[in-house]
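Engineer: Here is my input; please provide its structure:
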Amino acid sequence: SSHKIREAIADEGALAVIPSKSNAKKQIPHDKNLYAMRNIVERFFCKMKDMRRLATRFEKKGANFLNMLFLFSIRCWIN
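Structural biologist: Have a look, this model is predicted:
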């Protein structure tokens, strides 16, 4: 949540959705709904890394790797 990290994110054209520490002198506002959605995305990638085939990138061709991502996404959606 440092100023340098926020600047780097802004330089990339993205919005920093990082909550301030509870003991920070200057609280920087953030969108709590957007932060909750970010958490969902991070948990998805964590689950994806549990699938060894995706984590080690067995599929070397981009099209095959994308198809494996689709299959993984469908499997997560069904569960």
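Engineer: switch to C-alpha atoms for all contacts and neighbour counts from now on
Structural biologist: Will do.
Engineer: can you give me the helices in the chain?
Structural biologist: Assigned by DSSP state H, the chain shows helices spanning 3-11, 32-50, 52-55, 62-78.
Engineer: Surely S20 is in contact with I28?
Structural biologist: Yes: at 5.9 Å, S20 counts as touching I28 under the criterion of C-alpha atoms under 8 Å.
Engineer: I have a second one here; can you model it like the first so I can compare?
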Amino acid sequence: MQGIPPKTNCREPIPRDFRRYRDRNRIERMYGQPKQFRRIATRYDKTALPFASFLSFAAIRKWLPHFVNAA
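Structural biologist: Sure thing, here's the model as predicted:
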């Protein structure tokens, strides 16, 4: 697996934990997916209950096609 390449003028290679890099990337993508919904990204809802409700709705809308086509 390829990571971020080092600079060309780097004398010593910097040790990297590629598993940790991969896990961090997954988490960043997981939090980035709900932000595709404008209402969540801009946080139009002022109280916690409507925000959590729309977050649940966005998750259902994102994952529902995976379960419907599996049957």
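Engineer: care to give me the TM-score?
Structural biologist: Here the superposed chains carry a TM-score of 0.57, computed using TM-score structural alignment, normalised by the length of the second structure; 61 aligned residues with a C-alpha RMSD of 2.4 Å.
Engineer: thinking again about what came up before, higher neighbour count, S20 and I28 of the first structure?
Structural biologist: More crowded of S20 of the first structure and I28, by other C-alpha atoms under 10 Å: S20, with 15 against 12.
Engineer: distance of the more buried one from F70 of the first structure?
Structural biologist: Distance, S20 of the first structure to F70 of the first structure, using C-alpha to C-alpha, to the nearest Å: 35 Å.
Engineer: and what of W77 of the first structure?
Structural biologist: Plainly put, W77 of the first structure is 10 Å away from F70 of the first structure if you go by C-alpha to C-alpha.
Engineer: Compare these two (neighbour count), which wins?
Structural biologist: Taking other C-alpha under 10 Å, W77 of the first structure and F70 do not tie; F70 has more neighbours (12 against 8).
Engineer: what residue of the second structure matches up with that one?
Structural biologist: Matched across to the second structure, F70 of the first structure falls on S56, judged by TM-score structural alignment.
Engineer: OK, contacts around that match?
Structural biologist: Listed by C-alpha atoms under 8 Å, 6 or more residues apart in numbering, the contact set of S56 of the second structure is empty.
Engineer: picking up where we left off before, now tabulate the helices of the first structure in a markdown table and tack on distance to A24 of the first structure.
Structural biologist: What follows is the helices of the first structure, written out as a markdown table (distance: least, C-alpha to C-alpha, whole Å):
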| stretch | distance to A24 of the first structure |
| --- | --- |
| helix 3-11 | 12 |
| helix 32-50 | 17 |
| helix 52-55 | 37 |
| helix 62-78 | 38 |
